[in-house]
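Undergrad: Need a 3D model of the following:
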Amino acid sequence: MQPSARALQPRVQRLILTRIIKSSLILLALSTTLEVLSIRRALSLEASKPPPPFGNQKVFIASLHWTDERVLREYWVPALRQLAQDIGRESVFVSVFESGSLDDTKGALRDLDDQLTELGIDHRVVLDETTHLDEVTRTRDASNTGWVQMPATKSYRQDWTDWFELQKDSWVPRRIPYLARLRNQVMEPLASQQSKGITYDKVLWLNDVVFTTADVQTLLATRDGDYAAACALDFKQATRFYDSFATRDAQGHAPLTDTWPFFRSAVSRDALMRGQPVPVASCWNGMVAFDAEPIYHSTSSSGDSLAFRGIPDSLAGKHVEASECCLVHADNPLSAEKRVWVNPNVRVGYDGTAYEAVNHGGVWPSVYAIAVGMWRNRLLRWLRLARAPVDWVVEARLREWKRVDSANVEPGAFCLIDEMQVLLWNGWGHA
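TA: The predicted structure follows:
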């Protein structure tokens, strides 16, 4: 008995639907493969370019340290010594500041001090005896800035077994103004060198990261040196981007993910996929080079040159914070003219394992990482998960702060996050 046309209809519809789905999946797979191969070709081309020489530019190297002896002795001090030699002693100054470390970071930096002296390289290494305990126990008076009241009582780890408490409404020093003050101290030799008639073209900030001279050469040559600032990418775990606190894409958004291709902005993401310098609003990322001009010259009606700062205490009191390493780009007049860039061909790590994972000699990232990362990023944007509710919370607090006083202005609004960071005797914590 032959089935009726009506009985066949659902079966035919299912067959057609199945073929459509299969065809769509095949086309999607083919499209993804072609896109991944195109990206890999572009990345391979950029990765194959040799690092350019330093040329005649003069470089001021700046670095701030606390309790990082292991990476200093194993990687950083030898790399810094080699870098200074490669730049040339007539073209480099090294400024290092350490304060109150809990290990023998001072010993590692004394070794560096001795080595730079032996090599005849201009430098200043400051080993400050002031500890975090000194900072948190000093008396606050009404004229002090950089303090905030605890919004609630909170416990913090003292060691592996014991805890200590900070009470609600107690005054505690903020982490970011403290770091900004220390960074400005690192920059002090720029003025003393200028008084001797010596100026520098670039200021290179180095975190306690694993790096090579070639990394620095590539970074300084970003866009042939035409930038307000240029940053590396930094990784604390293999393939996991670290510095989301200071990084904002071309539209001012924090990174969407900590895996490639990181950004929500199409402008930033597209440049990254081509291996080209990535336009961003701000970055730091373990290694950053600044055009030194705004640091030497007045950049505002106040007559001040570019320096590090935190957001006002009155804004921080609303449970809002911003990195000094982001705010400096918001304050930099060259950011609008020459812009801020991430060079994706410069990747540093906070230990040897992380560095090797992203600098293994082949093209980075892998085909698999490109395909997965591309679709993960795409789906997050499509599903409207790119803008977290925290953004709205921060914006509401900023508006409330502005309403209190018309003089309340924060040019680095894109740097703000929903956090309160306080200094502790053994580090820092969230409040």
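
Undergrad: Please make it C-alpha for all contacts and neighbour counts, starting now.
TA: Noted.

Undergrad: What segments of the stretch 1-150 of the chain are helices?
TA: For the stretch 1-150 of the chain, helices defined by DSSP state H, counting those that start in this stretch occupy the ranges 5-47, 69-71, 77-87, 105-119, 132-137.

Undergrad: any chance of those helices in a markdown table, with mean neighbour count and distance to A292 too?
TA: Below are the helices of the stretch 1-150 of the chain laid out as a markdown table (neighbours: other C-alpha atoms under 10 Å; distance: least, C-alpha to C-alpha, whole Å):
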| stretch | mean neighbour count | distance to A292 |
| --- | --- | --- |
| helix 5-47 | 13 | 27 |
| helix 69-71 | 18 | 28 |
| helix 77-87 | 19 | 17 |
| helix 105-119 | 17 | 23 |
| helix 132-137 | 15 | 30 |
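
Undergrad: Quick one: closest of the ones you listed to R347.
TA: R347 lies closest to helix 5-47 among the helices of the stretch 1-150 of the chain, at 11.5 Å (C-alpha to C-alpha).

Undergrad: Let's see this one next, to set against the first:
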Amino acid sequence: MVSQHKQDDSFDLSRPLYLDSYGDSNYTSPDDDDSAVYLLDSQSARKPYAPLALLAEPFSLSYWRRIQKCAFRRAKRVKRGHSRVSEWLRRFLRFICALSGALLLIVIMIGTFFPSYTRLPMHYRSLRARVRDGWEEGSANTHQEKVYIAATLFDPGGKLAAGDWAVNVLNLVHILGPENVYLSIYENDSGEEALEALSKLESRVACNHTLVSDAPLNFDDLPHVILPDGTRRIKRIAYLAEVRNRALRPLEQAQIRFDKLLYINDIMFNPVEAAQLLFSTNVDHEGRAQYRSACAVDFINPFKFYDTFATRDLDGFSMGVPWFPWFPAVGNEITLREVLSNSDAVRVRSCWGGMVAFDARFFQNWQDEAATIRTAGNNSSSNLTAPYRFRVEKELWWDSSECCLIQADIQSTDAANPGVYVNPYVRVAYDSRTLSWLWLSKRFEKLYTPVHIIADALAKLPDFNPRRKGVPWHTVEDDVWKYDDTKPANGTWHEVSRMAKHDDFCGRRRLQVMKEVIRPEGKNWEFIEPPPLLIG
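TA: Now for the predicted structure:
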């Protein structure tokens, strides 16, 4: 029996290769769902293999049944594979929908229950209500404070002086009280249309004012620097400082003491918010604003902060990526935490934000008051005193914004509270459309915080400032460029001992210079990169 079994299971060369290998002509395939049985003629299965039989096979019924069955089994396998893929895809789509729904719910909840800077403090709401209910002259200025408003414009075509900007300024004068306001606008090199628009605006101004449309500045009167190629150029900051100071010239002959100075850029703003910046920022127990300067927050689009050049946090760090919460998570993070806490007086070392309110004492020459004001500027070796003015950093390869330098000069020597604040409740924009969207975008801006921190790390922000840590009026080692016309680059870098200054946190080792030919279109300035350090 054993030998017979071995014989049956042995491979029979006389059988065609296409026959079932089990040797059972009545075998039913386990894959055969309809239990069809392939019956093979046992006699013919044992016929000797012949080429003619192989050629005749396609003409047999059994051949085509096997072909049909193989195709059927293959189709089932493919269908089962497609079913598995479809089920995986359905699960993935369900996960995406659930995740999207959860994120949308979080966005709605934060925008509804935890919005950023939308729930105004009570005294802000009171000021707004007084203005809205009566729209009377001086309705925003309950203490009848004297306000000097200054603006510098570059206005080709006169679109600012004849548009929304001018309307907002006139409305601001109205709610502050025309008898309490002096308006000074300085415009230069803007053309005939700008002159005509400014003249029409002057006829509508109800307060005391000085509106000047000037010819292009004489560059020969501005300080020059010598570049390594030997050319004499004008620092852009020297130009900007001169223009800003010209808007302050009427203060030199003023016979009244101003309480506040409000500097306005070419921005769109809400007049009520400008009044809140003046009178509601960091109020004391008597309801009076207490600051040396207080800045708005300016936007170039509904999400992007604009004025990063002049802004520094309480530790002197420059800005992070320019969306909320704007300031980097470095150092003590005091400024960042105060932004996230919805503070209306976020402590910083410097700011501008398109519109800034100052304590006017720093800009007038009333000696009895000036002698009592202690500032970082008059604590310096240069002994800066009131009246303070915008200025330029004289060192060639060290550039600081004139807006940061003025903040460095007037701030307190108290590092924990310099008296300089950012007020995120007051927001301005560089076009009316962006301003109209700010009320909505700020409701959800706290959601940006984790993305902001990650983006700062990826972008390696804030920028490195080699002089930020210097203690004012202490000796530090530093690389300084020294002019030497005997050298190929008209100078060399030298490592020297120098006195750290109170404004070192403002700077960076770059240079902005005015273009030699000023054109109405495009930028009228350019960057110049410094020579590599220690080239000589």
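
Undergrad: Got a TM-score for the pair?
TA: Overlay of the two chains. TM-score (TM-score structural alignment, normalised by the length of structure 1): 0.75; 365 aligned residues with a C-alpha RMSD of 3.3 Å.

Undergrad: Pipe the helices of the stretch 1-150 of structure 1 into CSV and attach distance to L383 of structure 1 per row.
TA: Below are those laid out as CSV (distance: least, C-alpha to C-alpha, whole Å):
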stretch, distance to L383 of structure 1
helix 5-47, 18
helix 69-71, 41
helix 77-87, 44
helix 105-119, 46
helix 132-137, 44
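
Undergrad: Surely Q512 of structure 2 is within a strand?
TA: Yes - counting by DSSP: H, G, I helix; E, B strand; the rest coil, Q512 of structure 2 falls inside a strand.

Undergrad: Quick check: chain neighbours aside, which residue is closest to it?
TA: With C-alpha to C-alpha, 6 or more residues apart in numbering as the criterion, Q512 of structure 2 has its nearest non-adjacent residue at 4.6 Å, and that residue is F527.

Undergrad: Next, the contact list for D215 of structure 1, please.
TA: Going by C-alpha atoms under 8 Å, 6 or more residues apart in numbering, D215 of structure 1 touches 51, 346-347.

Undergrad: Quick check: the aligned residue for the residue nearest to Q512 of structure 2 in structure 1?
TA: Aligned counterpart of F527 of structure 2 in structure 1: H430 (TM-score structural alignment).

Undergrad: Its match against V422, yeah?
TA: Yes - using C-alpha atoms under 8 Å, H430 of structure 1 is in contact with V422, at 6.2 Å.

Undergrad: what's the closest of the helices of the stretch 1-150 of structure 1 to C326 of structure 1?
TA: helix 132-137 (23.2 Å).

Undergrad: residues in contact with the spatially most central residue of structure 2?
TA: The residue lying closest to the centre of structure 2 (C-alpha atoms, centre = their mean) is P322, at 1.4 Å. By C-alpha under 8 Å, 6+ apart, the contact list for P322 of structure 2 reads 304-306, 308.

Undergrad: Looking at the helices of the stretch 1-150 of structure 1, which is nearest to V280 of structure 1?
TA: Taking the helices of the stretch 1-150 of structure 1 one by one with C-alpha to C-alpha, helix 5-47 is closest: 19.1 Å.

Undergrad: Against which helices or strands is the closest one packed?
TA: Counting contacts by 3 or more C-alpha pairs under 8 Å, 6 or more residues apart in numbering; DSSP states H and E, helix 5-47 of structure 1 packs against helix 266-273, helix 367-382.

Undergrad: The stretch 201-350 of structure 1: strands as residue ranges?
TA: Taking DSSP state E, counting those that start in this stretch as the test, the strands found in the stretch 201-350 of structure 1 are 202-206, 229-237, 240-241, 248-249, 278-282, 287-291, 340-349.

Undergrad: Output those strands in JSON lines; the columns should cover distance to Q82 of structure 1 and mean neighbour count.
TA: Below are the strands of the stretch 201-350 of structure 1 laid out as JSON lines (distance: least, C-alpha to C-alpha, whole Å; neighbours: other C-alpha atoms under 10 Å):
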{"stretch": "strand 202-206", "distance to Q82 of structure 1": "14", "mean neighbour count": "23"}
{"stretch": "strand 229-237", "distance to Q82 of structure 1": "19", "mean neighbour count": "26"}
{"stretch": "strand 240-241", "distance to Q82 of structure 1": "26", "mean neighbour count": "20"}
{"stretch": "strand 248-249", "distance to Q82 of structure 1": "32", "mean neighbour count": "26"}
{"stretch": "strand 278-282", "distance to Q82 of structure 1": "28", "mean neighbour count": "26"}
{"stretch": "strand 287-291", "distance to Q82 of structure 1": "16", "mean neighbour count": "25"}
{"stretch": "strand 340-349", "distance to Q82 of structure 1": "16", "mean neighbour count": "27"}
